[in-house]
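Engineer: below: sequence and its predicted model.
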Amino acid sequence: MNRIIFISLIIVLLSSCSYSVYSSGYPHLKTIAVIPFENSTTEYQLENDLFLDLSERFEQDGRLSLVTFSPDCQLEGKILDYSDKIYSYNSAGIEQYQIKILFSIIFTDLKKNNILMKNDTLVLSAEYSSSDENAEFSTEEEARKEIYKDLFDMILRETLEQW
């Protein structure tokens, strides 16, 4: 009997001690439209890859539902520059490459007609190495996906997760 009471007490205590990193700063935002980014680079299909990646991340995150008509908020932007350059080398040759992408981003609350985030000079980067087996990323595509992830995380941090 005491054991049942003890276990019940533990369950009640644990369930009441939850913590959430999600802010309720914008409870009126329930839907989002992700507008395909304009691509000002020579990298073919970069804007499509980014659009699909961001859309998938919003779907997986679940805080905002993707819609095309009458969204509560909107994400739009431009890919202004893309570079893939040698980052480090040794006597044997190239060790790492670094990708840098320059973005212009606008996240707008359409319900209140308010820009929640605007950054015209956002640079994100990631390194990859096809020769170093200890490298976090071994292809340009993997490094690009990491940049997309960082972009998504930064957008959420600067908008929905603002306290």
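Structural biologist: That came in fine, so what should we check first?

Engineer: CA only for contacts and neighbour counts going forward, please
Structural biologist: OK.

Engineer: helices or strands up against the longest helix seen in the chain?
Structural biologist: Of all the segments of type helix in the chain, defined by DSSP state H, the longest one is helix 140-158. Counting contacts by 3 or more Cα pairs under 8 Å, 6 or more residues apart in numbering; DSSP states H and E, helix 140-158 packs against helix 46-61, strand 93-109, strand 114-128.

Engineer: try it against this one:
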Amino acid sequence: MARRIALGCAFVAILAPVSTTFAQPTGTAVAEQGETRLSGGSAGTPISAALTTRFATASERTPAAVTRCSGGRVHCSLVDRLMLRVGKDRVAVPRGAILALADIDRGALHRLTPDRYELVLDCGDAAAAYQARLFFDRRRVDRLEIWSSEAGKMEEATTYRDLSHAFL
């Protein structure tokens, strides 16, 4: 019996990749309004992000409007622009990924492999807090994951497809 339990535990440990866990908040504070720059990577291939945020208008904060605000703050800060770079290459960021972002507290860039990167943004407030994780390479963002900060589990994941070759 003890042998079966040990095998089961070893099997679970092998199947659980590192990316399926909630990352603890770290990184650089993001301004509620204005531009914030983040950097990471190595001297050989630097990675950078520039986020432009602004306070939501009154109509964007009303319950009747479609809102991106987390609901727990006096001021709601929305992301208007996100620019990512790997070295000198500008990374394509889908508009839908930007629309998912609001009330960002902190941000950090990570190199996952020599050609894969991640932008982690801690967003929201209290029970509405979440972590947005954008995965990208030199050309484009290809995945967005939204993790519940309260539960520590992934709430949603969006995969972005490369359609650049469809119009040739």
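Structural biologist: That came in fine, so what should we check first? Remember, it's a predicted structure, so these values are computed and weren't measured experimentally.

Engineer: got a TM-score for the pair?
Structural biologist: Overlay of the two chains. TM-score (TM-score structural alignment, normalised by the length of the first structure): 0.37; 105 aligned residues with a Cα RMSD of 5.0 Å.

Engineer: can you pull the buried residues of the longest helix of the first structure?
Structural biologist: 140, 143-149, 151-152, 155-156 (16 or more other Cα atoms under 10 Å).

Engineer: before we move on, the earlier item: need the helices and strands packed on helix 140-158 of the first structure in a markdown table with distance to I4 of the first structure, can you?
Structural biologist: Listed next are those as a markdown table, based on distance: least, Cα to Cα, whole Å:
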| stretch | distance to I4 of the first structure |
| --- | --- |
| helix 46-61 | 37 |
| strand 93-109 | 50 |
| strand 114-128 | 50 |
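
Engineer: and these, which is most packed in?
Structural biologist: Neighbour counts (mean count of other Cα atoms under 10 Å) averaged over each of these peak at strand 93-109, with a mean of 19.

Engineer: got the angle for it vs helix 140-158?
Structural biologist: 30 degrees (axes from the mean of the first three to the mean of the last three Cα atoms, to 10 degrees).

Engineer: what packs against strand 93-109 of the first structure?
Structural biologist: Here strand 93-109 of the first structure touches strand 73-90, strand 114-128, helix 140-158, going by 3+ Cα pairs under 8 Å, 6+ apart.

Engineer: any chance of those in a markdown table, plus distance to I99 of the first structure?
Structural biologist: As requested, those are arranged in a markdown table below (distance: least, Cα to Cα, whole Å):
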| stretch | distance to I99 of the first structure |
| --- | --- |
| strand 73-90 | 4 |
| strand 114-128 | 5 |
| helix 140-158 | 7 |
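
Engineer: wait, which of these is closest to F58 of the first structure?
Structural biologist: Evaluated over those, closeness to F58 of the first structure peaks at helix 140-158, with 8.3 Å, by Cα to Cα.
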